[in-house]
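1. just coords:
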């Protein structure tokens, strides 16, 4: 814990539990002139591991700032090694020096929080099923008949159970969304966009905190890793325009699948893709442009609050 002059006021090691947070609060309250209302709590956004601190201090009315670990690391320059003890003062320093970028944490409604947890569970189940399926494919590709037979005998029931669990989680997600008219409406709006399916819509709502984290399609495109950036310097360096590797990889993958789906069905995005590729543009470059267009359509639909409608070009 530091003050405006970057003087270190408190440093301690605690368990990431409610009891640990209670201990931290007690230590803070003993500091001279401590005021909860003027204290900002900044932490790396690490998903599940943020939950104890978020739940405890948000309930007390604390100001919380969850920031990307990459953003914090890059802002503080080159550092060697990584430990919790070294990271803590770096995060505190970052929060003090970059308050112009402050975006206070706002707890999304309980339904979306539950949907996020269910979606994470679905991913874990899908990954376990994929591992078993991949092994079977490897045995088959190598012609290992006996090994494949044994694998299938020992994993058949497990795969069946995993598929049933995935289906059950999907039903739970649908039930939660249908019970909330606002979320159901947003899912319907998002899936009205060609190429955008249920999973893309869900994760868009999850990662944007119900579209409270982004108010600009360019920022969302950058976050999702589909915004092109120039690569040039002076008069001698002229690289291809490319996307940044720093992105939400899950969202980027979903948008990629959405773009693939959009260019395979009849519509303006398919015509755009075929026209650009026919003119000699690289397929991946054009496909990324389609991903970008989908992001812009997503933001437009959310801002308007109406389903996607095709805009026809004027004749004449």
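-> Right, received. Where do you want to start? Keep in mind that what you see is a predicted model, and the values were worked out from it rather than measured.
2. contacts, neighbours, all on C-alpha from now
-> Noted.
3. Quick one: the helices in the stretch 201-316 of the chain, in order.
-> Assigned by DSSP state H, counting those that start in this stretch, the stretch 201-316 of the chain shows helices spanning 217-223, 249-262, 268-278, 283-304.
4. Could you export the ones you listed as CSV, including mean neighbour count and distance to residue 124?
-> Formatted as CSV, the helices of the stretch 201-316 of the chain follow (neighbours: other Cα atoms under 10 Å; distance: least, Cα to Cα, whole Å):
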stretch, mean neighbour count, distance to residue 124
helix 217-223, 19, 23
helix 249-262, 19, 13
helix 268-278, 16, 33
helix 283-304, 19, 26
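5. quick one: which of these is nearest residue 126?
-> Within the helices of the stretch 201-316 of the chain, the stretch nearest residue 126 is helix 249-262; the backing value is 13.8 Å (Cα to Cα).
6. Second structure follows, compare the two:
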């Protein structure tokens, strides 16, 4: 696509502001289908360039931006979803903040980057459903953990016969949330079964020792079923397990370390997988014990195992063959 004009959009719950870079015209619209149609008509009327050379650019703000994304995709209108932090860092030092100013910044940023922008492609319906269900499960698990923690503490310090309602109500909530979590998990499996490619990749990923169902589901959802990242190194960077150098000239010689810019949920899941692999995978356990015995840092060793697991996940998906544990064939 030959991008010659950009429309910056700052999304909010009920409305959004838009600014056309070429004409510097701005307007506000309702965050609904009528507003989306008005936005497109207004843009094509006020831009100085043909619609084939115009791209709409806005931040990925979850539910607030989903409606516009789906509408533009359904009309085959090119758009680009960009992380807010990327825009903020590209602008340098700024003073003040407003929706109109943010729309201007987004339009300016997109125009500067127009030669590098690739229009966003929405995930398929099953992938979007999987993301929503994973998010719901996270909230339910967090709520259940809160009830469990408070109930445990209250049982320790309170007299049971004097606080029956307090304790029994929380126990019922824990049981109810557990049931809801199980229902969500069943629904996620139904979603997988409705898409053969996703189901096949799920089976391939879980063939690796140490990789559980939740990690497999997150990998499928956040890699767009392994179409979003070219290789495991790109995904390692996204998930915050890729080490980066920290040095400059002769004065700065910092340790090589991972970045805080990451998908923290996937990083924590990979951490659990690495520790599970050390316990139940003979190959990983031997590797870990050998490095530790040599005096190597434990956390850096765990991070290497995280990367090994990610590499194996991408390998089995690319080969379309389950993982083979070669250790059991060793003499």
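-> Arrived safely. The structure presented is a predicted model; accordingly, all values stated were derived computationally and were not measured.
7. TM-score for these two?
-> The TM-score (TM-score structural alignment, normalised by the length of the first structure) is 0.90; 314 aligned residues with a Cα RMSD of 2.6 Å.
8. Which one of the helices of the stretch 201-316 of the first structure lies nearest to residue 136 of the first structure?
-> Of those, the one closest to residue 136 of the first structure (Cα to Cα) turns out to be helix 249-262, at 24.5 Å.
9. quick one: the closest one aligns where in the second structure?
-> The alignment of helix 249-262 of the first structure onto the second structure (TM-score structural alignment) covers residues 264-277.
10. Surely residue 31 of the second structure and residue 17 touch.
-> No: using Cα atoms under 8 Å, residue 31 of the second structure is not in contact with residue 17, being 9.7 Å away.
11. Could you pull out the residues contacting both of the two?
-> Common contacts of residue 31 of the second structure and residue 17 (Cα atoms under 8 Å, 6 or more residues apart in numbering): residue 11.
12. and the two? which has more neighbours close in?
-> Under the criterion of other Cα atoms under 10 Å, the comparison of residue 31 of the second structure against residue 17 puts residue 17 first, with 23 against 19.
13. which residues does whichever residue in the first structure pairs up with residue 188 of the second structure contact?
-> Counting by TM-score structural alignment, residue 188 of the second structure corresponds to residue 173 in the first structure. Contact partners of residue 173 of the first structure, counting by Cα under 8 Å, 6+ apart, are 115, 118, 119.
14. swap in residue 23 of the second structure?
-> 46, 47, 48.
15. same thing but at 10 Å, please
-> By Cα atoms under 10 Å, 6 or more residues apart in numbering, the contact set of residue 23 of the second structure is 5, 43, 46, 47, 48, 49.
16. Please say which position in the second structure residue 35 of the first structure maps to.
-> With TM-score structural alignment as the criterion, residue 35 of the first structure pairs with residue 50.
17. Buried residues in stretch 86-106 of the second structure, which are they?
-> For stretch 86-106 of the second structure, the neighbour count (16 or more other Cα atoms under 10 Å) marks 87, 99, 100, 102, 103, 104, 105, 106 as buried.
18. which two in those are spaced the farthest apart?
-> The span of these, defined through Cα to Cα, is set by 87 and 100 at 14.7 Å.
19. correct me, but residue 228 of the first structure touches residue 219?
-> No: using Cα atoms under 10 Å, residue 228 of the first structure is not in contact with residue 219; the gap is 11.7 Å.
20. what about the closest residue to residue 252 of the second structure other than its chain neighbours, neighbour count?
-> In space, and not counting its chain neighbours, residue 252 of the second structure is closest to residue 246: 7.5 Å by Cα to Cα, 6 or more residues apart in numbering. Per other Cα under 10 Å, the neighbour tally for residue 246 of the second structure reads 12.
21. again with residue 98 of the first structure
-> 11.
22. To which residue of the second structure is it aligned?
-> The pairwise alignment with the second structure assigns residue 98 of the first structure to residue 113, based on TM-score structural alignment.
23. how about TSV for the helices of the stretch 201-316 of the first structure, with distance to residue 78 of the first structure added?
-> Formatted as TSV, the helices of the stretch 201-316 of the first structure follow (distance: least, Cα to Cα, whole Å):
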stretch	distance to residue 78 of the first structure
helix 217-223	23
helix 249-262	24
helix 268-278	41
helix 283-304	31
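24. quick one: which of these is nearest residue 134 of the first structure?
-> Per Cα to Cα, nearest to residue 134 of the first structure of those: helix 249-262, 19.4 Å.
25. right, and the helix or strand after the longest helix along the first structure?
-> Counting by DSSP state H, the longest helix found in the first structure is helix 145-178. Note on helix 145-178 of the first structure: by DSSP states H and E, the next helix or strand toward the C-terminus is helix 181-191.
26. Spit out the contact partners of whatever residue of the first structure lines up with residue 289 of the second structure.
-> Under the alignment (TM-score structural alignment), residue 289 of the second structure pairs with residue 274 in the first structure. By Cα under 10 Å, 6+ apart, the contact list for residue 274 of the first structure reads 263, 268, 281, 283, 286.
27. now the second one: how far from residue 194 of the first structure?
-> So the one you mean is residue 268 of the first structure. Computed with Cα to Cα, to the nearest Å, the distance linking residue 268 of the first structure and residue 194 of the first structure is 10 Å.
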